[in-house]
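>>> here is the input, now give the coordinates:
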Amino acid sequence: MRRISAPLAVVAVLLLGSACSRSPRVTFYTLTPATPAAAVQNTFSSAVAVGPVTIPELVNRPQLVVRVAPNRVAVLESHRWAEPLKNEIPRLLAQDLGPLLGSSRVYAYDQVSAAAAQYRVLVDIVRLESVPGESVTLGANWVVRGAGNARREGRAEIREQVTGSEYEAVAAAFSRALAALSAQITKSLLERR
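So this is what the prediction gives:
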């Protein structure tokens, strides 16, 4: 019996040791709205609803996804978005569009009903990728819908440099890319008037 109990004791010690080990620390990231360069006069009085926003399934997950080779990505288990990008991006675009339009009536689609908004901005993000230490790329198509069947379409491919080697720099570059997208959508909205 002693021969059997010795190996069992070793297994028990190993299991106990692995149960007491610490799991890797998880870091959470958020997107941040742009700081407007200058105050804009309140020129856009119509309500605007932003969304829904679609994103590629590749990045539609809690983990950060980074490109490590032309045909390979890494899903970073210990680096995660604080909330789903499908929820955070429309809210960020609305926060960026408001100051650019000089309006306090710009909302994410889940904050106002489509019927209450005179304009609706639908965004299809077709590319959202990052190469740490290099750049992020945002490719997007959008449609601005107004009263009746009025609509204006746009397309953008935006690249932002990642300034730093930490993943926080990747999140900051995504925020800048989304701010640049907001500036282009603003032009479409102002042309609709």
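
>>> for the rest of this, base every contact and every neighbour count on C-alpha atoms.
OK.

>>> tell me the helices and strands packed up against the lengthiest strand in the chain.
In the chain, taking DSSP state E as the definition, the longest strand is strand 119-131. Counting contacts by 3 or more C-alpha pairs under 8 Å, 6 or more residues apart in numbering; DSSP states H and E, strand 119-131 packs against strand 48-54, strand 63-69, strand 135-145.

>>> on the three-state scheme, the closest residue to L178 other than its chain neighbours is what?
Spatial nearest neighbour of L178, excluding adjacent residues (C-alpha to C-alpha, 6 or more residues apart in numbering): L93 at 6.8 Å. On the three-state scheme (DSSP: H, G, I helix; E, B strand; the rest coil), L93 is labelled helix.

>>> just give me the neighbour total for L93.
Per other C-alpha atoms under 10 Å, the neighbour tally for L93 reads 29.

>>> can you give me the end-to-end span of stretch 78-89?
Distance across stretch 78-89, first residue to last, is 21 Å (C-alpha to C-alpha, to the nearest Å).

>>> which positions in it come out as buried?
H79, R80, W81, L85, K86, N87, E88, I89 (16 or more other C-alpha atoms under 10 Å).

>>> what's the answer for stretch 33-41, then?
Going by 16+ other C-alpha under 10 Å, stretch 33-41 has these buried residues: P33, A34.

>>> second chain to compare with the first, below:
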Amino acid sequence: MNKLTTLYRPFHLILASAIALGAGCSLVAPGEFYQLQAPAEASTSVHADLAVLLGPVKLADYLQREQILQRQPDGRLTASRNGRWAGNLEDEVGQLLLRQMAMRLGSSHVALYPDRVGVKAGAQIVLSISRLDSGEGEPAVLEAQWRLLDTDGEVRDSRVVTLQAAHEDQLASQVRAQSELLVQLSEQLAGAVRQLQDNSRKVAKAQPARGQENRQDSLPQERGIPMAEPLPELEVYRF
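You can find the predicted model right below:
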């Protein structure tokens, strides 16, 4: 009998420990999940003819995590206890920029790298975000570099960007401020694409004029020979 009691005692201890752990887990506050959101705006009346490939879009390594990071006054970064991103932040950033650029360009011909099926890009944007964070008492800050490539892969524009936005310290307000910074970035990217399109149109208009000049220069030389004038009538003198 004592042997049976000794054998069953570890089982009771394990069961009690499991119940205690379960009770402890139930006391943990559920996480709060956030997504980047941009305000809905009316589409522009300007329509871009260029198909645009957005990406690669690269986020800094420190942003590749589920927890929302908080910037401290001394520059440190700490993970929020409850605040988490609802999805992959890099994908969220890419999708927000994609929607905003499509709206601002008035075109659905915008694809997110590497999904380029059926898209023959006339322009490509390569984007690297080195900072996107905020904190209580610290503004939302976006630091990024982008390059605009033409259809031949040549760099037509490049810029280093630093943007800031204020917020009301609550985590939801911080996420809205970060979203607003990405909206501002999309405005800048769309403007660069429109400028590239305008320059391409100017070049296309100038090419026919140059071609016309070349055709005129290549006309047969004989067409430029002046016509011979008739000789004046000779006078005959008789002696």
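
>>> hmm, back to that, so which of the helices and strands packed on strand 119-131 of structure 1 is nearest T27 of structure 1?
Nearest to T27 of structure 1, of all these, is strand 63-69, at 9.9 Å by C-alpha to C-alpha.

>>> against structure 2, where does the closest one fall?
Residues 67-73 of structure 2 are matched to strand 63-69 of structure 1 when aligned by TM-score structural alignment.

>>> give me the residues contacting that stretch.
63, 77-85, 133-138 (C-alpha atoms under 8 Å, 6 or more residues apart in numbering).

>>> any idea which of those residues has the most stuff around it?
Neighbour max across those (other C-alpha under 10 Å) = S134, 27 neighbours.

>>> how about the helices in structure 2?
For structure 2, the helices defined by DSSP state H cover 2-26, 89-105, 171-217.

>>> reformat the ones you listed as a markdown table; add distance to E154 of structure 2.
Shown next, in a markdown table, are the helices of structure 2 (distance: least, C-alpha to C-alpha, whole Å):
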| stretch | distance to E154 of structure 2 |
| --- | --- |
| helix 2-26 | 56 |
| helix 89-105 | 21 |
| helix 171-217 | 12 |
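
>>> hey, which of those is tucked in deepest?
helix 89-105 (a mean of 20; mean count of other C-alpha atoms under 10 Å).

>>> mean deviation of it from structure 1?
Relative to the matching residues in structure 1, helix 89-105 of structure 2 has an average distance of 1.1 Å after the fit, by mean C-alpha distance after the TM-score superposition for structure 1.

>>> map P99 of structure 1 onto structure 2.
In structure 2, P99 of structure 1 lands on M103 (TM-score structural alignment).

>>> list the contacts for its match?
A42, S43, T44.

>>> again, 7 Å this time
S43, T44 (C-alpha atoms under 7 Å, 6 or more residues apart in numbering).

>>> how near is it to A206 of structure 2?
Distance of M103 of structure 2 to A206 of structure 2, given as C-alpha to C-alpha: 30 Å.

>>> and what of A38 of structure 2?
On the measure of C-alpha to C-alpha, A38 of structure 2 and A206 of structure 2 end up 40 Å apart.

>>> what's the burial count for the aligned residue in structure 1 for Q37 of structure 2?
When structure 1 is aligned by TM-score structural alignment, Q37 of structure 2 is paired with T32. Burial measure for T32 of structure 1: 20 neighbouring residues, criterion other C-alpha under 10 Å.

>>> and T32 of structure 1, how far from L181 of structure 1?
Taking C-alpha to C-alpha, one finds T32 of structure 1 at 14 Å from L181 of structure 1.

>>> one more: N87 of structure 1?
Look at N87 of structure 1 and L181 of structure 1: by C-alpha to C-alpha, they are 17 Å apart.

>>> now do the contacts for whatever residue of structure 1 lines up with L54 of structure 2.
Here L54 of structure 2 is matched to V50 in structure 1, going by TM-score structural alignment. V50 of structure 1 sits next to P90, A94, Y107, A108, Y109, R120, V121, L122 when contact means C-alpha under 7 Å, 6+ apart.

>>> give me that answer again for 10 Å
89-95, 97, 106-112, 114, 117, 119-123, 144 (C-alpha atoms under 10 Å, 6 or more residues apart in numbering).

>>> distance of it from Y107 of structure 1?
6 Å.
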